[in-house]
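Fold the following.
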Amino acid sequence: MKKLINDKKNVVEEMIDGYVKAHPEYIKRLEENDRALVSAKPKEEGKVAILIGGGSGHEPAFMGYVGDGMADGVAVGNIFASPPPAPILEVTKAIDKGAGVVYLYGNYAGDVMNFGMAAEMAEMEDIEVEMVLASDDVASAPKEEKDKRRGIAGEFFVYKMAGAAADLGYKLKEVADIARKTNDNTRSMGVGLTPCSLPQTGEPSFEIGDDEMEIGLGHHGEPGIRKATLDTADKVTDQLLQPIFEDMEINEGDEVAVLVNGLGSTPRMELYIMFRRVEQVLSEKGIKIYRSYVGDYITSLEMGGASITLTKLDDETKKLVDHPVNTPMFVQK
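Alright, predicted model coming up:
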């Protein structure tokens, strides 16, 4: 599987180097740790800071969401691997403005351990930290075990709402509560069509037949619920939506934000065909789409496939989802 890389051992470092050089008005790398990146724009004292992070290979996540209205800093891990505590701590110290820092990350064992260790070290330096785990993937555990679910594309809405809340002057616990509320009201389901390959190995991340799809596949190639024969876009979309409807409390008259997310190599053409069906189904149920997002928001290298995310909104979160954002890879006016 072909890659445009130099030394396979240096892909993450060279990506970060290129990213910082491409967007110096947005982001800078800390001298203390080359995996620690923070906003290039100074933040006012007394503002709650937002720190995100995770493994590389999910671009535009996570680096692409540092900027006005979203995150203040990011810790970057190896491909599909959590960042270690050291860069998380360095970002924490750099972005804290006296009001504390909220850590936002996916519910994966490595992230839970490393962000937890960094939070303990930050508190030893008198920095107050709140941690919120994203767990929106309905395929990864049953409803009664929601705390075991993975975070996938729904993490985007957690960043969006928390970043807006911090911008609007919410206090530390209030920002964390908004992030938890968003996660509680968010559900995602994905489908994999073709594998990706890690630069270090050049081998497919999983095996799947030419005419197959895997419903519920994870962003790192984790097994889904089942393999099935590839069907039409409308029928695949229905198969992703049904578990979401069964899992979340959503009724006629409710309003939602919708994300149809590409996993890396799925054309926008196909994503919009899927969104078309999402809109049809929601309209038939009397559910209003308040905001929609279509494109590559949290990917898996060059994996083929997509995910659908619904976030139920109320008056407060509608205001937050409307809040403007200006980052290198996502802008909302």
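
switch to C-alpha atoms for all contacts and neighbour counts from now on
Noted.

can you give me the helices in the stretch 51-200 of the chain?
Using DSSP state H, counting those that start in this stretch, the helices of the stretch 51-200 of the chain run over 85-95, 109-124, 155-167, 172-184.

Need the residues that contact the shortest one.
Contacts made with helix 85-95 from outside it, assessed by Cα atoms under 8 Å, 6 or more residues apart in numbering, are listed as 30, 32-38, 49, 51, 72-76, 101, 114-115, 117-119, 121-122, 127.

Same check on the longest one?
The set of residues that contact helix 109-124 without belonging to it, under Cα under 8 Å, 6+ apart, is 54, 81-86, 88-89, 92-93, 103, 105, 128-129.

now stretch 242-253
Applying Cα under 8 Å, 6+ apart, the contact partners of stretch 242-253 are 138, 143, 185, 187, 188, 189, 285, 286, 287, 288, 310, 312.

one more to line up against the first:
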Amino acid sequence: MKKLVNDPKRVVEESVAGFASAHADLVTASSDPLFIARAGGATRGKVGLVSGGGSGHEPLHAGFVGYGMLDAAVPGPVFTSPTPDPIVAATKAADGGAGVLHIVKNYTGDVLNFETAADLALAEGIEVRAVVTDDDVAVRDSLYTAGRRGVAGTVLVERIAGAAAERGDDLDAVAGIAERVNANVRSMGVALTPCVVPHAGEPSFELADDEIELGIGIHGEPGRTRTKLVSADEVVDLLLDPILADLPFGEGDRTLLFVNGMGGTPLVELYIFFRRAAEVLGERGIAVERSLVGNFVTSLEMQGASITVLKLDDELVELWDSPLHTAALRWGR
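Predicted coordinates for the structure are as follows:
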């Protein structure tokens, strides 16, 4: 294992400190309990948005704290849910008096700990709603979940719900927007290599040099099938077919196409993926109106990618395009 770390037990703590120092104009960090919040504190009268989960998926979630997206993020240990205490602290930091929305990826630990934190926050007078993301079409009831996993579609939920909160929607309306995005987004990923969790010091699973895992989870959970490596276009087709069949997507639909890298895949390969995915959608009469390409929901240094397709309408396009300023995404301001 070769990693640029000091003490494997302090990876998250030191990474958060570095992130906060690099982006001090956007965020502040609390070390005890550990969470990241917007610089300047909560916006009075605005619904607050909080998300979080195990570290190792950067820039998810801390990289999306800022104007037009999250108000706070809670990083747990690598691939491990944060405990309720920092989630409660982040919820308090995000509360501007209009309530707080928790956006939670569907992993058992995340769901349970965010539920407990919501109960504790409610006892202190903060109204909390929660939306659980479950956009992965690959498998149900994986090693970490009951039901489908929440993966890269979570970024789109956080962005569009954050835009709704920024324009002044109330808590029920912001939660409704988040639920609408989650209901209309589907994802599936592929791994070419495993990753190495720092404190484990060895690959999280084994994959032969000529094999790929279709439907992999962002923690390295098994997918639908393991097969021989094929061309990029063939891999895209293997991912897109189940995505488009699941909602389903069809001729005349307007979409946002998101090609996400798993941490170790260069942009040159991600754009090859995007090219083929856009081509397939076009052949089926599905319009790609918005796009996102890059490493946004990673799995440490895993080589691989995921494809996410969101069905759009006029309101979702307007919210997506509205001003945004975070460490990982910025446009319009």
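
re the thing from before, how about the contacts of helix 109-124 of structure 1, which pair is most distant?
Longest distance between any two of the contacts of helix 109-124 of structure 1 is 25.4 Å, between 81 and 128; criterion Cα to Cα.

and the nearest residue to residue 44 of structure 2 once chain neighbours are set aside, how far is that from residue 171 of structure 2?
Nearest residue to residue 44 of structure 2 in three dimensions, chain neighbours excluded: residue 96, at 4.3 Å (Cα to Cα, 6 or more residues apart in numbering). Using Cα to Cα, to the nearest Å, residue 96 of structure 2 is found at 11 Å from residue 171 of structure 2.

which of those two has more neighbours?
Ranked by neighbour count (other Cα atoms under 10 Å), residue 96 of structure 2 and residue 171 place residue 171 first, with 22 against 19.

contacting residues around that one?
The neighbourhood of residue 171 of structure 2, defined by Cα under 8 Å, 6+ apart, consists of 47, 98, 99, 100, 101, 129, 165.

Tell me who's in contact with the fourth one.
What that stands for is residue 100 of structure 2. 47, 48, 49, 50, 91, 94, 126, 127, 128, 129, 171.

State the distance from it to residue 263 of structure 2.
To residue 263 of structure 2, residue 100 of structure 2 is 30 Å away according to Cα to Cα.

Check the first one too.
Residue 47 of structure 2 sits 32 Å away from residue 263 of structure 2, going by Cα to Cα.

With neighbour numbers in mind, choose between these two.
Set residue 47 of structure 2 next to residue 263 and count neighbours by other Cα under 10 Å: residue 47 wins out with 32 against 23.

Disregarding residues adjacent in the polypeptide, which is nearest to the more buried one?
Closest to residue 47 of structure 2 by Cα to Cα, 6+ apart is residue 98, at 4.9 Å.

And for the one you found, the neighbour number?
Using other Cα under 10 Å: residue 98 of structure 2 sits among 21 other residues.

same check, this time on residue 228 of structure 2
By other Cα under 10 Å, neighbour count at residue 228 of structure 2 equals 10.

Hmm, residue 211 and it touching each other?
Yes: taking Cα atoms under 8 Å as the definition, residue 228 of structure 2 is a contact partner of residue 211 at 4.4 Å.

list the buried ones in stretch 205-224 of structure 1?
Within stretch 205-224 of structure 1, the residues that count as buried by 16 or more other Cα atoms under 10 Å are 205, 208, 212-221, 223-224.

one step back: need the contacts of residue 100 of structure 2 in a markdown table (columns: distance to residue 272 of structure 2).
As requested, the contacts of residue 100 of structure 2 are exported to a markdown table (distance: Cα to Cα, whole Å):
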| residue | distance to residue 272 of structure 2 |
| --- | --- |
| 47 | 39 |
| 48 | 37 |
| 49 | 34 |
| 50 | 34 |
| 91 | 40 |
| 94 | 39 |
| 126 | 46 |
| 127 | 45 |
| 128 | 41 |
| 129 | 39 |
| 171 | 40 |
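
for those residues, which one is nearest residue 197 of structure 2?
Distances from residue 197 of structure 2 to the contacts of residue 100 of structure 2, taken by Cα to Cα, are shortest for residue 50, at 25.2 Å.

pretty sure residue 251 of structure 2 belongs to a strand, no?
No: Residue 251 of structure 2: not assigned to a strand; according to DSSP: H, G, I helix; E, B strand; the rest coil it is coil.

Pull up the gap between it and residue 96 of structure 2, please.
Using Cα to Cα, residue 251 of structure 2 is found at 42 Å from residue 96 of structure 2.

if we can go back for a sec, what do residue 96 and residue 171 of structure 2 both touch?
Overlap of the contact sets of residue 96 of structure 2 and residue 171 (by Cα under 8 Å, 6+ apart) consists of residue 47.
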